[in-house]
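K.L.:
Test case, fold it:
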Amino acid sequence: MFTGIVEYTAKVHQLSRDQNNLCLTFINPFLNKEIQINQSISHNGICLSIMNINQKTYSVLASEETLLCTNLNFLKLKDKVNLERSMMLHERLNGHIVQGHVDTIATIVNIENRNGSWLFFFRSKKKLDHVVVEKGSITINGISLTIVTYNQYIFNVSIIPYTYRKTNLHMMKIGDIVNVEFDIIGKYMNKHIQECKKKM
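P.N.:
Predicted coordinates:
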């Protein structure tokens, strides 16, 4: 479980195939005592477990299913990903509840500079009806953000300078693909409503 508050970004150091899986090695921004093998870390919003650690890098493995529903297949060497370690229950929840289970991908269709902030527009692969609300939470590449407006497939979020600099958003351009996780509370509510409709 995560909060959507990015701790670091890390560069992709190596990519290698293991049958239908993808092994990803990153330059390690953490102190060795801060992470350990089998620990879950959010990578661009994807919960992946550490397989190997050395002084300068660490590695994770993404399954075929994960590759099919995320942007990992688009990663290249030296690309930066957003990292967040799993939340600790005694800490404040500064973002929102994030599972690290990507629901869909979205394409950046426009970026507007708002003289001190940025408005990012995305086209979702899945319909947004019934899973998002204006001013509700959404996770983009592991970042807890707030929806400004949306329609069936297009939504936008406002990015403040700190978030822009701290995450990999400052490297993003129109046409890039991001991972999207909808708010878990909204998903459960939608499922409950759909089940109630079936019983009517």
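K.L.:
going forward, measure contacts and count neighbours with C-alpha atoms only.
P.N.:
Noted.
K.L.:
Find out how far stretch 70-89 is from the centre of the chain, if you would.
P.N.:
Centroid separation between stretch 70-89 and its chain, computed with CA atoms, centre = their mean, to the nearest Å, is 7 Å.
K.L.:
List the buried residues of that stretch.
P.N.:
Neighbour counts using 16 or more other CA atoms under 10 Å place 70, 71, 72, 80, 81, 82, 83, 84, 85, 86, 87 of stretch 70-89 among the buried residues.
K.L.:
Second input sequence below; structure requested for side-by-side comparison:
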Amino acid sequence: MFTGIVEEIGTVEAVRKGASSAAMRIGAKEILSDIKVGDSIAVNGICLTVTSFDGKGFWVDVMPETLSRSSIGKAARGSAVNLERAMLCGGRFGGHIVSGHIDGTGTILEVQADDNAVWYTIAAEKGVMRYIVEKGSVAIDGISLTVAKVQEERFSVSVIPHTREKTILSRKKAGDIVNLENDVIGKYVEKLLQTPDTEKKPSNISKEFLLKNGF
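P.N.:
This next block holds a predicted model:
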């Protein structure tokens, strides 16, 4: 589990491609301080497992499902990536709940400066857009961000200078592909509301009740 607060920018140093999978070495500094084999690291928002490491980087395996669902397959030697270690229990929760399981990809349509902030407008498929709500949370390449505007097939976020400086967003431009992860709470609520009546236990909680109380 992650929070979407990126710890550092790493660099892809090697990619070994298989028939439908890949292994990748990523150079890093800050996150190596307490790294272990088997640890989960979010790489551009994708939860990947450390298979080996040394003082300058680590290796991860990338399965076919991950390649098909995310943009990681486009990463090449020299690509910059956002890195975050799994969150510690007992620490401050700076972002939102991020699982590292990508729901789909989006395409940056526009990057526009607005005084000290920068707006990113991103197009996404319907399966992702259904969970995008104004003032809700979304993870873009593993970065916890607040949705500022929503249209039928696109949404926009406004990014502060610190976030651009500490992540690879500063290198993104129109046409680039980004990984997207929706807020997991919305998906679970939808699933529960769709459960057949025969499986439901008596409850006073309804869709109308949730809407009335701000959910």
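K.L.:
Once they're superposed, what TM-score comes out?
P.N.:
TM-score of the superposed chains, computed with TM-score structural alignment, normalised by the length of structure 1, equals 0.94; 200 aligned residues with a CA RMSD of 1.9 Å.
K.L.:
show me where structure 2 has strands.
P.N.:
8-17, 22-27, 40-43, 46-54, 57-62, 80-85, 104-114, 117-124, 137-140, 143-150, 154-159, 177-182 (DSSP state E).
K.L.:
Let's have these in a markdown table, adding distance to residue 167 of structure 2.
P.N.:
Converted to a markdown table, these look like this (distance: least, CA to CA, whole Å):
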| stretch | distance to residue 167 of structure 2 |
| --- | --- |
| strand 8-17 | 6 |
| strand 22-27 | 15 |
| strand 40-43 | 12 |
| strand 46-54 | 15 |
| strand 57-62 | 18 |
| strand 80-85 | 6 |
| strand 104-114 | 15 |
| strand 117-124 | 13 |
| strand 137-140 | 11 |
| strand 143-150 | 8 |
| strand 154-159 | 11 |
| strand 177-182 | 13 |
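K.L.:
Minimum distance to residue 191 of structure 2: which of those strands has it?
P.N.:
Among the strands of structure 2, strand 177-182 comes nearest to residue 191 of structure 2, with 14.2 Å by CA to CA.
K.L.:
counting contacts, what elements does the closest one pack onto?
P.N.:
Helices and strands touching strand 177-182 of structure 2, by 3 or more CA pairs under 8 Å, 6 or more residues apart in numbering; DSSP states H and E, are strand 104-114, strand 137-140.
K.L.:
And the contacts of it?
P.N.:
For strand 177-182 of structure 2, contacts defined as CA atoms under 8 Å, 6 or more residues apart in numbering pick out 44-45, 70-71, 98, 100-108, 128, 131-132, 137-142.
K.L.:
Going through these, which ones are buried?
P.N.:
Buried members of these, counted by 16+ other CA under 10 Å: 44-45, 70-71, 98, 100-108, 128, 131-132, 137-142.
K.L.:
Which residue is the nearest non-sequential neighbour of residue 96 of structure 2?
P.N.:
residue 3 (5.1 Å; CA to CA, 6 or more residues apart in numbering).
K.L.:
Is the one you found in contact with residue 89, as I believe?
P.N.:
No. Applying CA atoms under 8 Å as the test, residue 3 of structure 2 and residue 89 come out as separate, 11.6 Å apart.
K.L.:
Name the residues contacting each of those two.
P.N.:
Shared contacts of residue 3 of structure 2 and residue 89 (CA under 8 Å, 6+ apart): none.
K.L.:
for the top helix by length along structure 2, packing partners?
P.N.:
Counting residues, the longest helix in structure 2 under DSSP state H turns out to be helix 184-193. Contact partners of helix 184-193 of structure 2 among helices and strands, from 3+ CA pairs under 8 Å, 6+ apart: none.
K.L.:
mean offset of it relative to structure 1 (after superposition)
P.N.:
Compared with structure 1 after the fit, helix 184-193 of structure 2 shows a mean deviation of 1.3 Å (mean CA distance after the TM-score superposition for structure 1).
K.L.:
what does that helix rub up against?
P.N.:
When contacts are defined by CA under 8 Å, 6+ apart, helix 184-193 of structure 2 is touched by residues 97, 98, 99, 131, 207.
K.L.:
Not counting sequence-adjacent ones, nearest residue to the aligned residue in structure 1 for residue 151 of structure 2?
P.N.:
Taking TM-score structural alignment, residue 151 of structure 2 has residue 151 as its aligned residue in structure 1. Leaving aside its chain neighbours, residue 151 of structure 1 sits nearest to residue 128 (7.1 Å; criterion: CA to CA, 6+ apart).
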